[in-house]
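Engineer: The following comprises the amino acid sequence and a computationally predicted model.
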Amino acid sequence: MKKSILSAMALAFAFAMPSAAQDGLLKKYDRRLTTPRNYVCYRTTERMKIDGKLNEKVWQKAAQTESFVDISGFDFPKPIYDTKARLLWDDEYLYISAVLEEPNIVANLTQRDTIIYHDNDFEVFLDPTGDGQNYFEIENNARGVIFDLMLDRAYRSGGNFHIQWDCPGLKLAVQHDGTLNKQKDTDRSWTVEMAIPHKAVTRNFANPLKAGNIWRLNFSRVQWLKKGGPEENWVWTPTGEINMHAPNQWGFLQFSDKVAGNGTDEFQCPYNMEAYKVLWALFYAQLDQHGKDGRYTSSLAVLGLTDSDLATLPKGSNIEMEATTHQFRASVLVGGTGKRYVVDHNGKFEVQ
């Protein structure tokens, strides 16, 4: 593949563009490059009964997430109904609960693995390895009907979904503070409670459910405010576009060995976010380049990278771009860390 390499020092001399053209990739893709939310997940020692009632005392000790926001960004209108989630874990399961404010609880679909978001629904997206490959999605409606699937990579990179994956050992229940499918009364909310066994999302025999590990996670709520749509997409951390399948923009889920209610841990971001954002800006620029010309490019200048972009990186960083017509590999060596962040045309992310 052809290769282009630029360092922080070299970039200032690499582009001779007028200042008006120096906005760069970070500004161009800023909506898709917001800093994801994070959640520190604590252990439970209680025996959890998955019934949707959330009667276990430990649920009240688990912090709520922030209220869900519009998928397109924090500056979009606030959802008219509130949604928050809580998480816990033990040696076997990741536990998730959510309360969805809802004045009219409706659910029509009854068969597993139908397209559940045609009803109002609650959705969980999990990428335990954080590489954007072979991730998991679990959806359910207010009847507790499940649509679960695995995706080999995001749709934007030509990904395929595998509906035949049924989350083995999944426990899920819902409860209604109101009545289901009765239009004439006023309801208050519905509740989801689930237990996802780590074995269902484990790859290569490496149990990802361990203290200190950080997963990528997001929640989505699809809400039909009127018949025929359009649907609302309310999420925990926004992706900057109406597309949940952007694992790089999901939130961070950090596992703590502390029992819920017995102290707290600070979230430790696994990445230098300035370098992370530049890398993903290059990824989005390559997708646009391919959409325009039918090919990728090794030229950072053609992609629109500017000295203002590279100025955000730690001192001593450098960028490499390798590309052929049909594939590319972008990397950012993060100055002062010895770590290199890498992403390819499939959206596979790794730290070397």
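Structural biologist: Looks like it came in fine. Numbers count the residues shown, from 1 in each chain.

Engineer: drop to CA atoms for contacts and neighbour counts, all remaining ones
Structural biologist: Will do.

Engineer: what packs against the helix or strand where residue 4 lies?
Structural biologist: Residue 4 is part of strand 2-7 when elements are defined by DSSP states H and E. Judged by 3 or more Cα pairs under 8 Å, 6 or more residues apart in numbering; DSSP states H and E, strand 2-7 is in contact with strand 318-323.

Engineer: How far off centre is the strand it packs on?
Structural biologist: When C-alpha coordinates are averaged (Cα atoms, centre = their mean, to the nearest Å), strand 318-323 and its chain have centres 25 Å apart.

Engineer: Below is structure B, check it against A:
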Amino acid sequence: MPLEGYSELIVSSLRFKTDWLRHAMLGMGILGMVTLPVSAQVVEEEGSQDSLASVPIDPEAAPRPTLRALRAVGSITIDGRLDESSWANAAPATDFVQSTPRTGMAATERTEVRVLFDDNTLYIGAMMYDSEPDRIVAQRMTQDFYSPNEDIIGMSLDTFLDRRNAYYLMINPNGAIRDGQAYDNSRTSNVEWEGIMRVETERLDDGWSAELAIPFSTLRFDPSKERQEWGINFVRRVRRKVEDSMWAPVARRTRVHRMAEAGRLIGLPRLEGSRNITVKPFMLSERARGTLPGVAEQRSEGDVGLDIKWGLTPGLTADLTWQTDFSQVEADQEQVNLTRFPLFFPEKREFFIESSGTYAFGDLSERNYRLGASPRDFTLFHSRRIGLLGGQPVPISAGGRLTGRAGGFEVGALNMQTSSTDL
């Protein structure tokens, strides 16, 4: 065969192989386009929700959902079992959407939350279905447990519908509660707040359930409204899947008390404001006797005091204290400071805790709690400095505080008087 003909044969062979490869790749692309809807359908059928989305939605563009609260018929027993007929009659909040790890996709486990009420109490019942109930993670029974390490159902309530502030709480399958207040659209929070409420949970063959009762006297709201409309959102965490899903969709790594993106709770009638007064007196006595030989010295001392919490209006609360005693307050964790900057200890005295966010200005950016980013709070006022002088404690003789909301304004006023002491 001549050399020229041999070269032409090689070129023709290469051209044939190239054309064959091009057509093969084109055919594979068409086949992939044909089978794509089938694959999406398989994903949809494998999920445990009834209306799973095969493609992610934009959480911020999605419409905000609405949930209607239903008046309870008869009494509701808080036992963790949603077996009263009123629960079955209430419409559920469902179709949760993942915020992590697959933002915008439907939750892999079904969740249903219902809301009831009577004249004095708000009831919340939640059913968390689980395809592997033996793998539910619940380790803690302590108050204010560390929620990222547990399966939880959580919720937030914006009782003034200002889209900025909220009460929030998390419940794990053991019935432990983590509650607090959030301010400035989730930029600051106060986990030291402790609300009066009751919760019970129940382990089931197909998941777990939670039943919660919150007295309206625990919450602050506007009683002048003929019909109450609150901001609300729910979060479900499945720890083994590292999955957080919310009823009102939110952006990735956003917390449930970001109320600007919350849904709405409707159906509540006009509620009577509670001007409740809580009085907590205390008495402290001490008796000491000398222990040295020949010394019979005895010394007796006593002290009394009073704390009063008075709800002037459902939106305004006055706290009064006289001869304040903080001996029962949890001690600070000891730390060794090798820097030139002073240590920052959180406030733990009950008198200063409620509505402490009134005096915090929050971060300019969103706080990423999962990545451990620390908040850059503009703390112009730090109440831990009250009762201290030169690092030594100074007795607080009396004080008063007014916090809450008046119309469209958030109000905060504080006055404390300290006793004289020898330093």
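Structural biologist: In hand now; what should we look at? Note that this is a predicted model, so its numbers are computed, not measured.

Engineer: tilt between the strand holding residue 4 of the first structure and strand 318-323?
Structural biologist: If you take axes from the mean of the first three to the mean of the last three Cα atoms, to 10 degrees, strand 2-7 of the first structure sits at 170 degrees to strand 318-323.

Engineer: List the buried residues for strand 2-7 of the first structure?
Structural biologist: Applying a neighbour-count criterion of 16 or more other Cα atoms under 10 Å, one finds 3, 4, 5, 6, 7 buried in strand 2-7 of the first structure.

Engineer: what's the neighbour count on the closest residue to the last one other than its chain neighbours?
Structural biologist: Taking Cα to Cα, 6 or more residues apart in numbering, and ignoring the residues beside it in sequence, residue 7 of the first structure has residue 318 as its nearest neighbour in space, at 4.0 Å. Other residues near residue 318 of the first structure come to 22 when the count uses other Cα atoms under 10 Å.

Engineer: Spit out the contact partners of residue 318 of the first structure.
Structural biologist: Shown in contact with residue 318 of the first structure (Cα atoms under 8 Å, 6 or more residues apart in numbering): 5, 6, 7, 8, 332, 333, 334, 335.

Engineer: Any chance of these in a markdown table with distance to residue 147 of the first structure as columns?
Structural biologist: Converted to a markdown table, the contacts of residue 318 of the first structure look like this (distance: Cα to Cα, whole Å):
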| residue | distance to residue 147 of the first structure |
| --- | --- |
| 5 | 44 |
| 6 | 45 |
| 7 | 46 |
| 8 | 47 |
| 332 | 37 |
| 333 | 40 |
| 334 | 40 |
| 335 | 43 |
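
Engineer: how about the strands of the stretch 201-350 of the first structure, start to end?
Structural biologist: 214-223, 232-235, 251-259, 318-323, 328-334, 339-344, 349-351 (DSSP state E, counting those that start in this stretch).

Engineer: re the thing from before, residue 166 of the first structure: which of the contacts of residue 318 of the first structure is nearest?
Structural biologist: Set against residue 166 of the first structure, the nearest of those by Cα to Cα is residue 332 (37.0 Å).

Engineer: Tell me who's in contact with that closest one.
Structural biologist: Per Cα under 8 Å, 6+ apart, neighbours of residue 332 of the first structure: 275, 278, 279, 317, 318, 319, 320, 340, 341, 342.

Engineer: Swap in 10 Å and give it another go.
Structural biologist: 5-7, 275-276, 278-279, 313, 317-321, 339-343, 351 (Cα atoms under 10 Å, 6 or more residues apart in numbering).

Engineer: That one matches what in the second structure?
Structural biologist: Under the alignment defined by TM-score structural alignment, residue 332 of the first structure is left unpaired in the second structure.

Engineer: quick one: residue 332 of the first structure from residue 251 of the first structure, how far?
Structural biologist: Separation of residue 332 of the first structure from residue 251 of the first structure (Cα to Cα, to the nearest Å) stands at 21 Å.

Engineer: Repeat that for residue 349 of the first structure.
Structural biologist: In terms of Cα to Cα, residue 349 of the first structure sits 15 Å off from residue 251 of the first structure.

Engineer: ditto for residue 302 of the first structure
Structural biologist: For residue 302 of the first structure, the distance to residue 251 of the first structure equals 31 Å [Cα to Cα].

Engineer: between these two, who's got more neighbours?
Structural biologist: Taking neighbours as other Cα under 10 Å, residue 302 of the first structure and residue 251 compare with residue 251 leading, 24 against 11.

Engineer: Tell me who's in contact with that one.
Structural biologist: Contacts of residue 251 of the first structure (Cα under 10 Å, 6+ apart): 35-39, 125-126, 214-219, 236-239.

Engineer: which residues touch residue 231 of the first structure?
Structural biologist: 117, 118, 119, 120, 221, 222, 223, 224, 225.

Engineer: Ignore what I typed, I meant residue 113 of the second structure.
Structural biologist: 67, 87, 90-94, 124-128, 153, 155, 209-211, 234, 247.

Engineer: conserved subset of those residues in the first structure?
Structural biologist: By both residues aligned by TM-score structural alignment, their matches' Cα atoms under 10 Å, the contacts of residue 113 of the second structure still in contact after alignment to the first structure are 90-94, 124-128, 209-211, 234, 247.

Engineer: Got a PyMOL select line for the buried ones in the contacts of residue 332 of the first structure?
Structural biologist: In PyMOL, a selection of the buried entries from the contacts of residue 332 of the first structure looks like this (16+ other Cα under 10 Å):
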select buried, resi 5+6+7+275+276+278+279+313+317+318+319+320+321+340+341+342+343
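
Engineer: Specify the local secondary structure of the spatially most central residue of the second structure.
Structural biologist: In the second structure, the centroid-proximal residue (Cα atoms, centre = their mean) is residue 168; its distance is 4.1 Å. Under DSSP: H, G, I helix; E, B strand; the rest coil, residue 168 of the second structure falls in the strand class.

Engineer: what about residue 41 of the second structure, distance to residue 35 of the second structure?
Structural biologist: Counting by Cα to Cα, the gap from residue 41 of the second structure to residue 35 of the second structure is 10 Å.

Engineer: Same question for residue 227 of the second structure.
Structural biologist: For residue 227 of the second structure relative to residue 35 of the second structure (Cα to Cα), the value is 52 Å.

Engineer: just the helices in the second structure please.
Structural biologist: Ranges of helices in the second structure, per DSSP state H, are 3-46, 85-89, 350-353.

Engineer: Would you reformat those as TSV and include mean neighbour count and distance to residue 107 of the second structure?
Structural biologist: Below are the helices of the second structure laid out as TSV (neighbours: other Cα atoms under 10 Å; distance: least, Cα to Cα, whole Å):
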stretch	mean neighbour count	distance to residue 107 of the second structure
helix 3-46	12	11
helix 85-89	16	23
helix 350-353	16	36
